[in-house]
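# All I have is the shape, not the residue letters:
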């Protein structure tokens, strides 16, 4: 069976089981998906056991017919991503629940692979791991390359971290996941991470924070993504790299001066800012960019020039090839690749 047909079949069967669960148990699609992931992981769920025998048999048989376990890890990731995207749309979940698209994940992965030395043991953190698609994309690519890496994920939403845990288990990935608020009570990962990736949530942080965050504004609430950028820099080892998906207008907001002041005060190396095609976003105001920031120390230097660019559309094959070549030269020139 061609790859796309196998993926399509798995998606349809999983969605059929999910729909049956949502209807019979009268629960949202996202909760039904958690039960599907548990069933695929051969775990019993109390809610599943409430179903009558005929419904349980239908769901087990449907998931068996999905042939999910015969797929490659990357095919499994694609299936899970597409089912997640459909689930988010069905439940009309807020923007911060959205899955990081592959067109963005591939660029994050490109820079991670360039930066990390495959001959050395590395530590990678996703500080807002969500449903786990971005970390899975990076993990599978490094695994295929043969890297020895420890993966960490932090997430404050219990539904999302439950999904991330299920995704990791189904893909055979070993992640150290913490269900915590990364800003308030994250475990001590200070000065340890070689790379931190994140698709940062956008909005205002609603809680009072302990003194010490330089990006906090004096009046009103602070942008949560500014605070998380500061937290990311704390977790990186000297010379470590942050690859953070941020609003494309990051440096145009009224709080941008506070963020830039923090960069200056701590000597943070602002290495690059790569905007993604507007076509990836339904609302141009919600467009994103990839921020490359490096912690001073080790062999880190300020990039010359800072990489300010716009990534080509996914379908522009020649432009993407040229862009990759341009990036590889820039990374090499600025000691950001191995």
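Arrived safely, thanks for sending. Small disclaimer: the values here were computed from a predicted structure and weren't measured. Residues are numbered from 1 along each chain as shown.

# only C-alpha atoms for contact and neighbour calcs from this point on.
Will do.

# Next one: residue 254 from residue 162, what distance?
Taking Cα to Cα, to the nearest Å as the measure, residue 254 falls 35 Å from residue 162.

# Could you do residue 280 as well?
The gap separating residue 280 from residue 162 is 27 Å, by Cα to Cα.

# neighbour-wise, which of these two wins?
residue 162 (19 against 16; other Cα atoms under 10 Å).

# in a helix, that's where the more buried one is, yeah?
Yes - applying DSSP: H, G, I helix; E, B strand; the rest coil, one finds residue 162 inside a helix.

# Now do the same contact list for the closest residue to it other than its chain neighbours.
Closest residue to residue 162 apart from its sequence neighbours, by Cα to Cα, 6 or more residues apart in numbering: residue 34 at 7.3 Å. Going by Cα atoms under 8 Å, 6 or more residues apart in numbering, residue 34 touches 162, 163, 166.

# let's bring in a second model and compare:
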């Protein structure tokens, strides 16, 4: 994985210097070249010395002998390096430990399904979505990713192609109409903040009566629209979401359209500031066979590095799925 990251990093740096683009743009371009097996940038082909060097670098690395997880993690490291240079606040990646834990939850939820469709309406670079794909063996999985940032969606496409995952990406406002059918599962690290399009927000039940609406609330409502009856939704939500003026409206909406399956608070040590702390919110859209759980899964997760405590938590969650979720999916 480290040698793969080094390969991406070195070739991206060469492209960055030659084309005078951002490092993140260069990571995308080198990912495209690696996937296609040829150098696609005409400006580079006109530089004989550079094109020969890049070609030699690309040919020296055999992607076929790498696992999808190695490809994901190495490419993720290059993207993280580029994000340190970027100033946009939304250039944030879901921590790997969280992605893997969400993957575990999804595998438990969907144990009875052989065919699965997944939507991430704020897909970013597709790190969370492709991590899910890599931890759902034996299933026929299709995915959809929505991302408004054109650079992030290009990185997501390159990321998914290198891992050979069947994912369609849409470069658009996720709160506009989506051109997809309802899915079995929505997974999303919710964008937190205010949604600037007051006209479009009027079509949402969770719109604010004055001023901008809360984007993370609208994303939850939009996700319910594109989830099949009985389908599941997993959100990474700010802990502060359950406080404030809009909290009751959100609670009423969820009560009307879904069932709360669980709320798992992530360790506060994962976040630089306590007010940025998040939880994993597990929901199910109402449907003919959906039942209220006898007891929702509520817990504060231990630090992921605490192996013994995590093993105990996993046993508790496994038991909860065995008693509450068996046969529902």
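Arrived safely, thanks for sending. As the structure is a computational prediction, the values presented were derived from the model and not from experiment.

# Burial check on the aligned partner of residue 57 of structure 2 in structure 1, number of neighbours?
Aligning on TM-score structural alignment places residue 57 of structure 2 opposite residue 62 in structure 1. Residue 62 of structure 1 is flanked by 19 other residues according to other Cα under 10 Å.

# what's the counterpart of residue 211 of structure 2 in structure 1?
Counting by TM-score structural alignment, residue 211 of structure 2 lines up with residue 220 in structure 1.

# Next: residue 6 of structure 2.
Checking TM-score structural alignment: residue 6 of structure 2 goes with residue 12.

# Wait, a helix at that match?
Yes - judged by three-state DSSP, residue 12 of structure 1 forms part of a helix.

# wait, is residue 231 of structure 2 part of a helix?
No - read with three-state DSSP, residue 231 of structure 2 is strand and lies in no helix.

# residue contacts, the aligned partner of it in structure 1?
Superposed on structure 1 with TM-score structural alignment, residue 231 of structure 2 falls opposite residue 240. With contacts defined as Cα under 8 Å, 6+ apart, the neighbours of residue 240 of structure 1 are 193, 194, 195, 294, 295.

# and if we set it to 10 Å?
115-116, 191-196, 233, 293-300, 336 (Cα atoms under 10 Å, 6 or more residues apart in numbering).

# residues near the residue nearest to residue 150 of structure 2 when sequence neighbours are not counted, how many?
Once flanking residues are discounted, residue 150 of structure 2 sits nearest to residue 171: 6.2 Å by Cα to Cα, 6+ apart. A count of neighbours around residue 171 of structure 2, defined by other Cα under 10 Å, yields 15.

# Could I get the buried residue list for stretch 49-66 of structure 2?
By neighbour count on 16 or more other Cα atoms under 10 Å, the buried set for stretch 49-66 of structure 2 is 50, 51, 54, 55, 58, 63.

# quick one on the thing from earlier: filter the contacts of residue 240 of structure 1 to the buried ones?
115-116, 191-196, 233, 293-296, 300, 336.

# Give me the aligned partner of residue 31 of structure 1 over in structure 2.
Aligned partner of residue 31 of structure 1 by TM-score structural alignment: residue 25.

# Am I right that that match is in contact with residue 16?
Yes - contact criterion Cα atoms under 10 Å: residue 25 of structure 2 and residue 16 qualify, at 7.8 Å.

# can you pull out the helices in the stretch 101-250 of structure 2?
Applying DSSP state H, counting those that start in this stretch to the stretch 101-250 of structure 2 gives helices spanning 127-134, 150-163, 198-201, 215-225, 247-257.

# For residue 179 of structure 2, which of those helices is the nearest?
The closest of the helices of the stretch 101-250 of structure 2 to residue 179 of structure 2 is helix 215-225. By Cα to Cα, the value is 12.1 Å.

# what about that closest one, how far off from structure 1?
Following superposition, helix 215-225 of structure 2 is found to deviate from structure 1 by 0.7 Å on average (mean Cα distance after the TM-score superposition for structure 1).
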